[in-house]
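Trainee: The following block contains a protein sequence and its predicted model.
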Amino acid sequence: MFLINLPIGLVALLLALRTLPADQHAGRPEERLDVLGLALLSPGFAALVYGFTTAAHSGDASSPKVLVAFVAGVLLLVGYVVHALRTPAPLIDVRMFDKRGFTMAVITMFFVGAVANALLFLTPLYYQQSREFGALHAGLLLIPSGFLGAAGAITSGKTANKVTARLTSTAGMLITALGALAFSQIGSGTNTALLSVALGLTGYGIGLTAPGTMAFMYRAVGEASAPRATSALFIFNQIGGALGIAAIAIVLQERLGDGGGHPAGAYGGSYWVIIAFSVVAALAALVLPGSFRAEAPGEGPPAGEEKAPLPEATSA
């Protein structure tokens, strides 16, 4: 089934080559690939993701396989941090975490990843195992999340000249929490139209959150650091996604117990994990530096952050 990604990826690649502007390297010193950093960072994150997914599969976060993966991942990442502080051009510059804007943006996107992946994992399971819908039926019921997610992203862009991500991202994750709250009350016969509206709210909230948070992150670190900051942001977003699925799977298995059934109440109670993740993301967005309104022309960036123009693709 993963083959469906090939034609979609090819289309995206061709569109990117056609529409995205070329990087401007004039006047910038050429940097070598941080091979040692790559050797520490990639397997370190891979070990953490493996630990989370193994915990989700087994329902036991304390199994030896999970603990070994977590310990190995932490040791590799600690080794990377030590290395990154000693090299002038690390793969991901951990010094960027000195900037509150960058740190809060990463935390926000970490939990956005947890929320988005947990929703996509738990909701189809509820429809298929508790409501006994087919896979196609369950998949079609996810469509409102995608459409309203796109609407949320458009809204974020349209309001960028009036309000900052501190407002849109906070509001977005609170809207997501509201949609998940509706799912926390589900039963075996809950109206699917109402659930589609609730799922649409979660999609809209995530769409409203992500673009503004990313654009804020670019301003916080400055244009020169944007490539490494982007890498860090998406790595933590993926780690958050693995954490979200693992947490949901463990909670769901515990609630289902050993009876082998799939009561709707067990699924509804599991959505409280998603609500909690959404609230944490909203709090992280709330403490982004700066005001809630967008700065007028000539005003400076948030205190302690660098001034850098927003990339056209993220502000559009």
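Mentor: Sure, I can see it.

Trainee: CA atoms for contacts and neighbours, from now on please.
Mentor: Will do.

Trainee: can you count the residues close to Pro29?
Mentor: The tally of other residues near Pro29 (other CA atoms under 10 Å) stands at 7.

Trainee: Tell me the secondary structure at it.
Mentor: Going by DSSP: H, G, I helix; E, B strand; the rest coil, the secondary structure assigned to Pro29 is coil.

Trainee: Can you tell me how far it is from Leu38?
Mentor: 20 Å (CA to CA, to the nearest Å).

Trainee: Name the helix or strand for the residue lying closest to Ser315 once chain neighbours are set aside, please.
Mentor: Leaving aside its sequence neighbours, Ser315 sits nearest to Gly157 (CA to CA, 6 or more residues apart in numbering; 5.9 Å). Using DSSP states H and E, Gly157 sits in helix 143-158.

Trainee: That helix: which residues count as buried?
Mentor: For helix 143-158, a neighbour-count test (16 or more other CA atoms under 10 Å) marks 144-146, 148-157 as buried.

Trainee: Comparison target below:
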Amino acid sequence: MTQQALDPESGADPRPSAVDQRRWIALALLCLAQFMLVLDVTVVNVALPDMAVDLRLGRETLTWVVTAYTLCFGGLMLLGGRLADTLGARRTLLAGLAVFTLASLATGLADNAETLIGGRIAQGMGAALLSPSALAIVTTSFNGAERNKALGIWAAIGGTGSAVGVLIGGALTAGPGWEWVFYINVPVGIAALALLPAVIPARPPRQARLDLPGALLATAATALLIYGLVKAGDSGWGGATTLLPLAAAAVLYGVFAMVERASRAPLMDLRMFTRRPVLAGAFLMLVGTALLIAFFFLGSVYLQHARGFSALKTGLMFLPTAVATGLGAHVASRLTGRIGSRPIAVTGLAVAAVGAALLTRLSATGSPYTTLLPGFVITAVGIGAVFVTATTTALVLVDDQDAGLASAVINTFHEAGGSIGVAVVSTVAATSIEDGAIDGFTDAFILCAITAAVAAVVATVLVPRGKHRWTGPHIH
């Protein structure tokens, strides 16, 4: 083999090679696949009213259209990471992409609630296999400054995908129809399946045990938690259909903790939560995602159901929110190294609380451009900053050997936050979602404002003090 000259400073080969080109092509394809996964968290929100009419869906079913995906995505993500270690990241990635693509086709073809929810569950399972495998490939394919650059691109996709999803969902629903929020994944998935094997080398898998009981317990417990929260909107917080699932969820979480402590290869090392940075990062990610996805859900239903906005007009309404989220993340990523995560996290949550408080002024006649939009933009700036501090707190302040597990924990709480946020606000705003009244929406936004304010107070104690330099990705 001919030895190539190395750059004297970086030690890297200054001349591009076929391997280098394949790595960057692979990164582009992996980011495209990840963009689909993040997009599908929020792309359905604008399509919900049209789905409800065509398939005769009630509030409870509409809630599950959103939460079934994030529930399986987050609940099975750690298992997906273990499978990548056992079977190989490339093999697990392609399997997850195939499942996600087929599930997207089935969901678009759904003609009843059962098929629709089943398709969303299958989409979440595919995403749980795809996402950790893709990130593992990105991480192992690049080193040094190139790794930071690659992860920066990856983070930008994740940071903007949720907000852009609402806009794309509006355009597709207003155009070819709500089915296309799922159909659009099919050609993208097929193209990625055809191209990825040529640019991702097969690597020998590492020996790892699979904690299948842990994965099943965690997912079942979270499903019962979401079910109980959703049922509270119909039967009240004291009803048996609310209390029994919530009690069962608490029991299963306890069993999960015991199983993880006894396992030689646990799905989640619970000792990680004894480390303050990881606990703080998980808390920030849970609250931030719960608020953001809840806002998209409430805003989409309010604009279309209570104010008569079209799907496209609703999607365009969220465009400033997408920009504001990116702006908040960009500013936070620049300031974290100078002043530390705590003041940014506290400020971000306080700003989100102010934005949510403004949303309590919603009315049946006032212009959404002067009531809804300012509150959404202000909240989005704050939540964008919270997302950055969640990641930096959890990953920068822990040892290198724990960074992988800490990242998996943060990603899991991201998806769990989306599920819980939608379930809670759907319950609080149940009457408004059913009949278009305003009171339920304002009550839900009051709850969001209180949650953000309380979280800001908690962050002043929980988030570690001190400055640190975030050398990972900046979101632009």
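Mentor: Sure thing, it's come through. Model, not experiment: these values are computed from the prediction.

Trainee: a markdown table for the buried residues of helix 143-158 of the first structure, including distance to Phe2 of the first structure?
Mentor: Listed next are those as a markdown table, based on distance: CA to CA, whole Å:
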| residue | distance to Phe2 of the first structure |
| --- | --- |
| Pro144 | 23 |
| Ser145 | 21 |
| Gly146 | 19 |
| Leu148 | 25 |
| Gly149 | 23 |
| Ala150 | 23 |
| Ala151 | 27 |
| Gly152 | 27 |
| Ala153 | 26 |
| Ile154 | 29 |
| Thr155 | 31 |
| Ser156 | 31 |
| Gly157 | 32 |
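
Trainee: from the residues you listed, which single one is nearest Gly212 of the first structure?
Mentor: Ser156 (6.3 Å; CA to CA).

Trainee: wait, what's in contact with the residue nearest the centre of the first structure?
Mentor: By CA atoms, centre = their mean, the mean C-alpha position of the first structure lies nearest to Gly113, the distance being 2.4 Å. Residues near Gly113 of the first structure by CA atoms under 8 Å, 6 or more residues apart in numbering: 237-241, 244.

Trainee: Which residue in the second structure occupies the aligned position of it?
Mentor: Using TM-score structural alignment, the partner of Gly113 of the first structure in the second structure is Thr289.

Trainee: now that match: how far from Phe283 of the second structure?
Mentor: On the measure of CA to CA, Thr289 of the second structure and Phe283 of the second structure end up 10 Å apart.

Trainee: Val138 of the second structure too?
Mentor: 26 Å.

Trainee: With Ala429 of the second structure instead?
Mentor: Separation of Ala429 of the second structure from Phe283 of the second structure (CA to CA): 24 Å.

Trainee: Likewise for Ala84 of the second structure?
Mentor: With CA to CA as the criterion, Ala84 of the second structure and Phe283 of the second structure are 26 Å apart.

Trainee: who's more crowded, those two?
Mentor: Using other CA under 10 Å as the criterion, Ala84 of the second structure and Phe283 rank with Ala84 on top: 25 against 21.

Trainee: Roughly how far does the nearest residue to Ala26 of the second structure once chain neighbours are set aside sit from Gly161 of the second structure?
Mentor: Among residues not flanking Ala26 of the second structure along the chain, Val199 sits closest, at 5.6 Å (CA to CA, 6+ apart). Using CA to CA, Val199 of the second structure is found at 24 Å from Gly161 of the second structure.

Trainee: okay, those two: which has more neighbours?
Mentor: Counted by other CA under 10 Å, Val199 of the second structure and Gly161 do not tie: Gly161 has more neighbours, with 23 against 17.

Trainee: what about the more buried one, distance to Val386 of the second structure?
Mentor: For Gly161 of the second structure, the distance to Val386 of the second structure - CA to CA - is 16 Å.

Trainee: Do you have the helices of the stretch 151-300 of the first structure handy? List them.
Mentor: 165-183, 192-221, 226-256, 264-286 (DSSP state H, counting those that start in this stretch).
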